[in-house]
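In: Model the structure of this input:
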Amino acid sequence: MWLVEDCPVLSGIYNAIPYYMCFLLSLLIFLSPIDPTRAAQDFTAYRLAQYDIQGSITGSRTAALSCDIQIVSTRTYARRCPIVKLAEITVEGIKNAIFNNAGGIIVLLPSDNWTDELRSHWHYLETELKSEEFQIPVYFAIENEYSKSIYDDLQNMSHDLDQSAGSGIWDAIFSTGYRVYINTPPSVPLKNAELVSIEGKILSNSFDIKKPTVLVTAYYDAGGVIPALAYGADANAGGVAVLLEVARIIGQLTDAKNSPKYNIIFLLTSGGKFNFLGSRRWLEMNLEDTAGLAILDSVVQVICLEGLGANFDDHLRLHVSRMPRDGSFSQKLVSTLELAAKLHPLSDSYLKRPLDNETQIEVVHKKINVNQYDLAWEHERFSLYRLPTATFSAWPTPSIYKYRQSVLDGGPLSGRAAPSRGYWGPVKPEILARNTRVLAETLARLLFDFAPDSPSAEAFSIIDPSWVTATSSAAILDFLTMHPRSLQLLAASTQTSSTAASSNGLDLIRSLEQHMRSILPEVKLLRHPLSRPAAASAAGARAGSDSVDKAGTDAGEDVTISTSSQVPSMAAAAKEVEITLYSGVAPQVVTVYRLKSSIFDLVIACSIGAYLYCLYFCLERFHLLVRLVAHLTNNSGKKLKAY
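Out: Presented below is the predicted three-dimensional model:
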């Protein structure tokens, strides 16, 4: 290297190499087409539900995701994640992606502007997804500005690649792509999952089991194929809001001097979207001890609440499994409901047509098909245990509201009303408050034995309209619909968990308990196992089967028994069914990296290797380079000092 020291020009070049390298790297970073602030972006995604029912596997079986993303095209999906819009996705498309070894699927859901056609498509897709199993992670994301730009970039890239073979290869090397990454632990079964019920009683000095008992119940969980987007506005936040408001009013009317003639129990249950499993566990719990049996024996009416937040056709309905007998409490309930509906009419702004003198209460009779596992109404669960029951609802049929188990029943996809903090969906607080007044008026007249024959009975109402207003109903509705309430999240919240969604589920249960304690004198938090042990399950199934067999004789309940060759050994509706829920359905943070393709990385690696080899060769053979420079210099007529 002595020649470099004696030659100022070569010495300058040699000393400038490190600075040149730093400048070159900085220049490359500065001229890079990728904005460092946009190289990685985050947004929220919601995983498809995962659960097992009686060995039937449903939903997405994996949660972690790390692969390149592309739009739906004719190109292969191998180890890639297709990102598709809702209008483009079908169950067959998902199965085709799985067949082509896709790493996962992300479906973009519209943030607004849900057309009737798109709603129908989603309803059909949601129904199909409930009966399918997918071995890859399936996520849903609500469209935002960033996800739209990613989709548009991928669409343009796909169009350029399809133009021609030559340019396609060039674009495949130098184009910018995206890689999605979801860091979440594997989904595992929720062991010892629990169903939590909240039971409140109104006492007159003490709860007298000799008195007849009225049970008012509603389930508080929500359903949908995306657990983290299941908010359940009309099914069943509206029912829970009515129950809480009625409990508050009846509790305020009760004191030592004004005790009701009936015991009254207010019951909030979970598992409503899994065939009213919470109600079943509460019944089984009471069948296991003497005090519980005494309470069940004293029940003269069970009133289930659901679908009370919207007006379908200006009528309210009492759905029953058997028509009320003359002189029974159920018959008094119907007649008192008719009077209460007249005393608290629906506002003209919400009426669909003039009612004149037409009755606003309709009794709907539907038989129970005990050989069908899924029950239509919650009151049918109590009917199987020979209790006189009914469901108070605005729905004409259980299937009239097609979003009953859909994520479109409230939640971010249905939008948020202007004055609300929660997601009300189709629920109107004014209608909810009116229906609450109707039920509160009915129960007040029946529980306190208000003389129906007095001259003022039909002229004046017991419940003042100011006691239940749209504002008070909206406040409870906001509380119930601010966070998702799927059973998977609620069950996970009862176990040790640090996720925000699980914390919200636990906070919901605690807040409901505290609210009921503030309005009722005696409140209990009851925990039931999601799945019972084999021996207990068999005993419970036999008890349910026996109750079904006696339903038509002892209580006169109407049931439908199929005689087909597929009749099970015991009533399907009463049979114990094993349910397994899984973790990992809480909202996940999706990180999308903007980067070059893998081919580009290979080309760059080869180029850097060649550059470093050339640099190494030049430094190792620097004396040859000096001779070459000297030779060229001498040829130009200049003299170079000989060494």
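In: contacts, neighbours, all on C-alpha from now
Out: Fine.
In: Please point out which parts of the helix or strand where S330 lies sit buried.
Out: Here S330, judged by DSSP states H and E, is contained in helix 329-343. Under the neighbour-count criterion of 16 or more other Cα atoms under 10 Å, helix 329-343 has 330, 332-334, 336-343 buried.
In: Same check on stretch 43-51?
Out: 45-51.
In: compare with the first, here's sequence two:
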Amino acid sequence: MAASCGRRRGRFAGGGGGPMMASIYSMVALVLVLVACVELGDAAAAVDVYRLIQYDLAGSPFGSRLASLNHHAGAFPFAPGADLSRTAVIIPVRELDLSFLRDYITNSKPLGGLLLLLPQKISEKIGQVRNILAEVEHLLLHANIPYPVYFAYEDDKVEALLMDIRRSDIAGQPATATTGGFKLVVSSSEPKKVTSPTISNIQGWLLGSKGEGDANQLPTIAIVANYDTFGAAPALSMGSDSNGSGVVSLLEIARLFSHLYSNPNTRGKYNLLFGLTSGGPYNFNGTNKSFSDVAKEMGVTLGIKHKKINVSNSRVAWEHEQFSRFRVTAATLSELSAPTELLESAGGLHDTGKLVDEKAIYRSVKLVAESLARHIYGHQGRNIDIFADNSNLAVNPHYISSWLNLLSRTPRVAPFLSKNDPFIAALQKELSEHTVEVHVQHEVLDGIFTFYDSTKARLNVYQVAGVTFDLLFLLVLGSYLIILFSLLVITTRGLDDLINIFRRPPSRKSKAV
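Out: This next block holds a predicted model:
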């Protein structure tokens, strides 16, 4: 009896080791399968993308309301009536059909997502691409878009991806969960409101000659330019022309007059206030002598636009109207004959350094500087060239070019500039080189605007297989595991035990007999 019990224990112990080893082998096989799946899931490409701005104006939502993206890619053009509700559409701007985009936006047709590809150099087709970008921005900025919209620059990697997607579409295999293809994935949390966005105004003084009175009693001339921008993609809103050209002009004028005001003999009877303001696109939230004589001498056509304003209305068209509301004589110098609408032409995607005419900035600086100097020193009507070329007071084109280059590489959308942003510090430092009593004033942006973060992300492109491949893979994997399990049972417990596993168990009636 004891021996019999011993044999049973021995067999039970041996049988317990077999299943344990089988479990270990199965776990090892599972790990190898998972590693293989991870290798198969590596991204085919990774691209920096820039999200369409998301903001609220007086409580109304505008811009892209989502940031995360996880859909199969499809390349423009598409068949009429195609269902794109689960497709991330890729369109190069240079090939964009505006009617397609306008139809989907104005009629609120569903898209899985939208990726617009920007050319590296807009200057190659200045007129065509610039007009398309301006129209695209207008459509996107003033619409409530319930899907993620991103921008990316074209490069070899992106163009190769686009060719592969189009090759699949031509073969009659558009990317879906069934056929596979490429998948665009942006892993991003839900955008959050930018809390208490601030605008920073920088100002510096050149104090006039005191004479017998106090310098504070002297009349003051203020030269003001807004430095911030606004566009469809905050991370790409460089605003080289609007209003980088204005910032460059102000800094150069400050530099020129600092030479005159540093000498007591050439210091004028006016205080000069130089102000770099923020909030320009948002109704100029941070912010008198005509130039006709000097303009005529320089061959510049100058037109004067008179416009009545309602001082009780806080909505203004031109920056100088903010001064006029407080009964301060002011004027705006602009190449535009009419004001733009709110949030329009404020440094968008098409406003790049390649399209700015530095010679025009040079002429504008000289026009303003000469006109101010003749007014300050009483030389109106005299053909006196105070800032003559090749003189110590000449306008410096290298200074203009270097600052314009910096501004053309620096996005400056006010709600995303912190108080301690290096760019604001750089402006303050530069103004301190030419003026005195420089300080920065921080104010909260107008409450009718609400902005959201998540302006830049990383797009991962995955090449995925279709359902047919998945089924075949599962079939092969299942067969492999069954064979592996059978071999483990045979080697550890014998062929009889393997057969018993698949044998039909006896009925209760047979057991009773």
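In: Redo the buried residues of helix 329-343 of structure 1 as CSV? Include distance to L612 of structure 1.
Out: Output for the buried residues of helix 329-343 of structure 1, formatted as CSV (distance: Cα to Cα, whole Å):
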residue, distance to L612 of structure 1
S330, 91
K332, 94
L333, 90
V334, 90
T336, 92
L337, 89
E338, 91
L339, 92
A340, 89
A341, 88
K342, 91
L343, 91
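In: between these, which is closest to E620 of structure 1?
Out: Taking Cα to Cα as the measure, E620 of structure 1 lies nearest A341 of the buried residues of helix 329-343 of structure 1, at 99.2 Å.
In: returning to what we had before: what does the helix holding S330 of structure 1 rub up against?
Out: Here helix 329-343 of structure 1 makes contact (Cα atoms under 8 Å, 6 or more residues apart in numbering) with 300-301, 318, 324-325, 359-361, 363, 388, 438-439, 441-442, 445-446, 458-461.
In: before we move on, the earlier item: from the buried residues of stretch 43-51 of structure 1, which ones fall inside strands?
Out: Among those, the members falling in strands (DSSP state E) are 45-47, 50-51.
In: could those be laid out in TSV, adding distance to C606 of structure 1?
Out: TSV is the format used below for those (distance: Cα to Cα, whole Å):
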residue	distance to C606 of structure 1
A45	37
Y46	40
R47	40
Q50	45
Y51	48
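In: ok, which stretches of the stretch 151-300 of structure 1 are strands?
Out: In the stretch 151-300 of structure 1, the strands defined using DSSP state E, counting those that start in this stretch lie at 176-182, 194-202, 213-219, 263-269, 299-305.
In: Generate TSV for those strands, with distance to F622 of structure 1 and mean neighbour count as supplementary columns.
Out: Formatted as TSV, these follow (distance: least, Cα to Cα, whole Å; neighbours: other Cα atoms under 10 Å):
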stretch	distance to F622 of structure 1	mean neighbour count
strand 176-182	39	19
strand 194-202	77	23
strand 213-219	84	24
strand 263-269	84	24
strand 299-305	90	22
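In: Would you mind measuring from the nearest residue to E437 of structure 2 once chain neighbours are set aside to V436 of structure 2?
Out: Distance criterion Cα to Cα, 6 or more residues apart in numbering; nearest residue to E437 of structure 2, sequence neighbours excluded, is G204 at 5.6 Å. Look at G204 of structure 2 and V436 of structure 2: by Cα to Cα, to the nearest Å, they are 6 Å apart.
In: And for I145 of structure 2?
Out: I145 of structure 2 is 47 Å from V436 of structure 2, by Cα to Cα.
In: Y270 of structure 2 too?
Out: Distance from Y270 of structure 2 to V436 of structure 2, by Cα to Cα: 15 Å.
In: Among the two, which residue is more densely surrounded?
Out: Comparing Y270 of structure 2 with V436 by other Cα atoms under 10 Å, the one with more neighbours is Y270, at 21 against 15.
In: who touches the aligned residue in structure 1 for the more buried one in this structure?
Out: Under the alignment by TM-score structural alignment, Y270 of structure 2 pairs with Y262 in structure 1. Residues counted as contacts of Y262 of structure 1 (Cα under 8 Å, 6+ apart) are 211-214, 447-448.
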